[in-house]
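S.K.: my questions concern the predicted model and sequence given below.
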Amino acid sequence: MNGVFNTPPEIAPQVAEQAVSWLVEMQGGALSPRRQRAWQQWLDAHAEHQRAWDHIQRVNQRLRGLSSPLAHAALNAPQTRTRRQALKLLLLLGAGSAMTYGLREQLPLTPLLADYSSPIGQRRTVNLHDGSQIRLNTGSSVDVRFDAQQRLIRLLDGEVQMTVAQEARPLHVHTAHGVLQPDKARFNLRQFRNRTHIAVFEGRVQLAPQAYPGSPLQLEARQQVSFTPQAWSTPHALDAGSGAWADGILVAAHMRLEDFIAELSRYRRGQLHCDPKVANLLISGTYPIDDTERVLDLLHVSLPVRVKRFTRYWVTVESNV
């Protein structure tokens, strides 16, 4: 079958089940040292285990932006068996081309089905034939549909920067929470699970949340706002680090360490944790997102923390006191 998530055919169902079981166990809380060793032994036992683990990690990350009942079961089911079954189905689900196309709207989470995508830890620039440009951040994907009447771009997952070329055909940019209509604009767009955030650098953008009954919001240059399907926050001025990822930089300005670690984890595979004891420490500076290992190594210079590496794929930032 052709997997909806394009699971490599050499990943056997029993290996996929093992990968899902490990993920479910990790979601239940931190593993004991003995279970960490067991997971690492399983991971190292065969290249197929690594492929399955990488794949289920990608699926799990993209579930956060998905509202389908299947994703809800995978993320929120109170019983381990139910959650495992849902995750396994999302990992192994396969169908013919017609069914896959139909699922694309409900399951907009696989970069392998998207028109353009960027893997975790990498960025990509796409130049469209109308002269527009899309820059994709780590783990991001978009669909592009142009015809004689209109131009349509759909952000499926992650974060992009767009520079829009003006022409006669209107351009609409869809996210999970609303529709944007840019005018000679350059802007940054990031889709979270429950909201979308837009920062406008140049031009103007009209914003219409999916279920908002009133008039659209007009955003001007140097403004940013978050929106849900029902409403938007108060527009405010751009942050100093807005869109800095496009230059390979993560900007922190008195950022909680837990939030900083969460942002840094977007740019690397595996598990990156922050001990609750140091979660509220504040960090400032500019950091290279293309070298997350170096960033982790530098943390102890400015903060009373240490980085504990069980493996490269299992890292915890904890107190050194």
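M.R.: That came through fine. Numbers count the residues shown, from 1 in each chain.
S.K.: rest of the way, CA atoms for contacts and neighbours
M.R.: Noted.
S.K.: gap between residue 198 and residue 181?
M.R.: To residue 181, residue 198 is 12 Å away according to Cα to Cα, to the nearest Å.
S.K.: pick out whichever of the two has more residues nearby.
M.R.: Between residue 198 and residue 181, counted using other Cα atoms under 10 Å, residue 198 has the larger neighbour count: 25 against 18.
S.K.: so the more buried one is in which element?
M.R.: strand 196-209 (DSSP states H and E).
S.K.: need the next SSE after that strand, C-terminal direction.
M.R.: Going down the chain from strand 196-209, the next helix or strand is strand 217-219, by DSSP H and E.
S.K.: the strand holding residue 198 packs against which elements?
M.R.: For strand 196-209, the packing partners by 3 or more Cα pairs under 8 Å, 6 or more residues apart in numbering; DSSP states H and E come out as strand 178-191, strand 217-219, strand 223-227.
S.K.: counting contacts, what elements does the longest one pack onto?
M.R.: Read it as strand 178-191. strand 159-163, strand 171-174, strand 196-209.
S.K.: re the thing from before, distance between the strand holding residue 198 and the chain's centre?
M.R.: Relative to its chain's centre, strand 196-209 lies at 19 Å (Cα atoms, centre = their mean, to the nearest Å).
S.K.: ok, residue 263 to residue 274 distance?
M.R.: From residue 263 to residue 274 the distance is 12 Å (Cα to Cα).
S.K.: more neighbours, these two?
M.R.: Per other Cα under 10 Å, whichever of residue 263 and residue 274 has more neighbours is residue 274, with 20 against 13.
S.K.: what's the closest non-adjacent residue to the more buried one?
M.R.: Among residues not flanking residue 274 along the chain, residue 317 sits closest, at 4.9 Å (Cα to Cα, 6 or more residues apart in numbering).
S.K.: and residue 56, how far is that from residue 235?
M.R.: 37 Å.
S.K.: please identify which of the two sits among more neighbours.
M.R.: Using other Cα under 10 Å, the more surrounded residue of residue 56 and residue 235 is residue 56, with 23 against 17.
S.K.: structure two is appended below for comparative analysis:
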Amino acid sequence: MTRSAKHEDEPGEAAIGWMVELCSGATSERQKRAFASWLAADPRHAEAWAQLQRGLAPCGIAAEQKLPAGRLRQQLVERRPDRRAVLAGLMAALGLGTAGAVVADRFVPLGSLLADHVTRTAEQTHVHLDDGSEVVMAPRTALDIAYAPGRRGVRLIEGEVLLQVASRAAPFRLDAGALSLTAASGRFLIEKRSNSLAATGLEGTGQIAFGTQAASPIGRGERIGLRAGRPDREPVEVEDAAAWLDGLLVAKNRPVAAIVDGLRPYFPGVIRLDPAVAEIRATGVFPLRRPDDALDILGASLNLSVTRVAHYWVAIGPGAPGDARPG
């Protein structure tokens, strides 16, 4: 992408971010004032917002008419537009083709915009539930609340969460695709991404099941995930597994591919990894809130080439033979 093209896309990208905040149902007065300032700062902002509203109802209608959050949620429940249809309308409204959609999706996970709670790239947020439980959402995470009389729970659509279950008589249930976790209390990490489906016990004991398989216990320091379609249990360091809460990725003899996957939710762009270096093992601590620095550290440590194009595109591959670090 050229510098001018990137500049032209900025209002549309910002409009997407504002749409997510204003449709979340929890917008503060400070956020509303900030949005009004952004809207008035540049005519292109107002144009991008108007295009977005026309292409993505009912959120745009609610923003124009200043409907209360409860009414917005009611409209979403009543209409339940298909997520793919919403995405197509959004891209059409912003005039974005495939390349534009890739750029926009790296700021906001567009396929999950209709979830109850969504975090953008590099964003971390806390969700306090009615029963006293709490969920910490990692970047690029989508979550639905699943409360009903006699039942408390959430559904992880994609991403990663820390779940702090408040002690109650009724068990808490988290569903994440084929994975289900139930617990009366405790702290757990759950991850559901394209290449990973797993739960990690941090405190207390729960029950975990995959699909129709029988449930099994999960306790502190245990990670249970799917490998070749079967549950795989392994011990983990609790502090390392939860380090993302403090903005760190702790890697101990992990493949480069796994480290890059851990950085992707924090990087507003595309990272392409050469298969030739994907399985190289590395150990280190990487700053998640500075993914560019983390990639540079990884490249310098392992003699990998890190090539950037317009900031949004990073390619990682083998370094030049003459650049090898002395042993």
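M.R.: Happy to help now that I have it. Being a predicted model, the structure only gives us computed values, none of them experimental.
S.K.: coming back round to it: now the helices and strands packed on strand 196-209 of structure 1 as JSON lines including distance to residue 311 of structure 1?
M.R.: Output for those, formatted as JSON lines (distance: least, Cα to Cα, whole Å):
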{"stretch": "strand 178-191", "distance to residue 311 of structure 1": "30"}
{"stretch": "strand 217-219", "distance to residue 311 of structure 1": "45"}
{"stretch": "strand 223-227", "distance to residue 311 of structure 1": "36"}
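S.K.: among the ones you listed, which comes closest to residue 313 of structure 1?
M.R.: strand 178-191 (25.1 Å; Cα to Cα).
S.K.: may I see the buried residues of the closest one?
M.R.: Counting neighbours by 16 or more other Cα atoms under 10 Å, one finds that the buried residues in strand 178-191 of structure 1 are 178-183, 185-191.
S.K.: for stretch 212-220 of structure 1, same thing?
M.R.: Residues of stretch 212-220 of structure 1 classed as buried: 219-220 (neighbour count, 16+ other Cα under 10 Å).
S.K.: and the end-to-end length of it?
M.R.: Counting by Cα to Cα, you get 20 Å between the two ends of stretch 212-220 of structure 1.
S.K.: list the contacts of that stretch.
M.R.: The contact list for stretch 212-220 of structure 1 (Cα atoms under 8 Å, 6 or more residues apart in numbering) reads 200, 202-209, 229-231, 235.
S.K.: which two among those are spaced furthest apart?
M.R.: The span of the contacts of stretch 212-220 of structure 1, defined through Cα to Cα, is set by 202 and 230 at 25.7 Å.
S.K.: compare these two (neighbour count), which wins?
M.R.: Using other Cα under 10 Å, the more surrounded residue of residue 202 of structure 1 and residue 230 is residue 202, with 17 against 14.
S.K.: wait, the more buried one touches residue 183, no?
M.R.: No. Counting by Cα atoms under 8 Å, residue 183 is not a contact partner of residue 202 of structure 1; they are 9.2 Å apart.
S.K.: can you pull up the most central residue in structure 2?
M.R.: Nearest to the mean C-alpha position of structure 2, by Cα atoms, centre = their mean, lies residue 140 at 1.4 Å.
S.K.: distance of that one from residue 156 of structure 2?
M.R.: According to Cα to Cα, residue 140 of structure 2 stands 12 Å off from residue 156 of structure 2.
S.K.: how about residue 298 of structure 2?
M.R.: As defined by Cα to Cα, residue 298 of structure 2 lies at a distance of 30 Å from residue 156 of structure 2.
S.K.: ok, residue 126 of structure 2 next?
M.R.: 14 Å.
S.K.: more crowded one of the two?
M.R.: Higher neighbour count among residue 126 of structure 2 and residue 156: residue 156, with 25 against 13, using other Cα under 10 Å.
S.K.: what residue, apart from its backbone neighbours, is nearest the alignment partner in structure 1 of that one spatially?
M.R.: For residue 156 of structure 2, the aligned position in structure 1 is residue 155, judged by TM-score structural alignment. Leaving aside its chain neighbours, residue 155 of structure 1 sits nearest to residue 142 (4.6 Å; criterion: Cα to Cα, 6+ apart).
S.K.: am I right that that neighbour is in contact with residue 114?
M.R.: Yes. Assessed by Cα under 8 Å, residue 142 of structure 1 is found in contact with residue 114 at 5.9 Å.
S.K.: give me the common contacts of these two.
M.R.: Shared contacts of residue 142 of structure 1 and residue 114, counting by Cα under 8 Å, 6+ apart, come down to residue 156.
S.K.: who has more neighbours, the two?
M.R.: The residue with more neighbours, out of residue 142 of structure 1 and residue 114, is residue 142; 27 against 20, by other Cα under 10 Å.
S.K.: enumerate every residue touching the more buried one.
M.R.: When contacts are counted by Cα under 8 Å, 6+ apart, residue 142 of structure 1 touches 114-117, 153-157.
S.K.: what remains of the residues you listed once you look at structure 2?
M.R.: Mapped onto structure 2 and checked by both residues aligned by TM-score structural alignment, their matches' Cα atoms under 8 Å, the contacts of residue 142 of structure 1 keep the contacts 114-117, 153-157.
S.K.: okay if I get the residues you listed as a markdown table plus distance to residue 289 of structure 1 and secondary structure?
M.R.: Formatted as a markdown table, those follow (distance: Cα to Cα, whole Å; DSSP: H, G, I helix; E, B strand; the rest coil):
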| residue | distance to residue 289 of structure 1 | secondary structure |
| --- | --- | --- |
| 114 | 24 | coil |
| 115 | 25 | coil |
| 116 | 21 | strand |
| 117 | 18 | strand |
| 153 | 26 | strand |
| 154 | 25 | strand |
| 155 | 22 | strand |
| 156 | 22 | strand |
| 157 | 19 | strand |
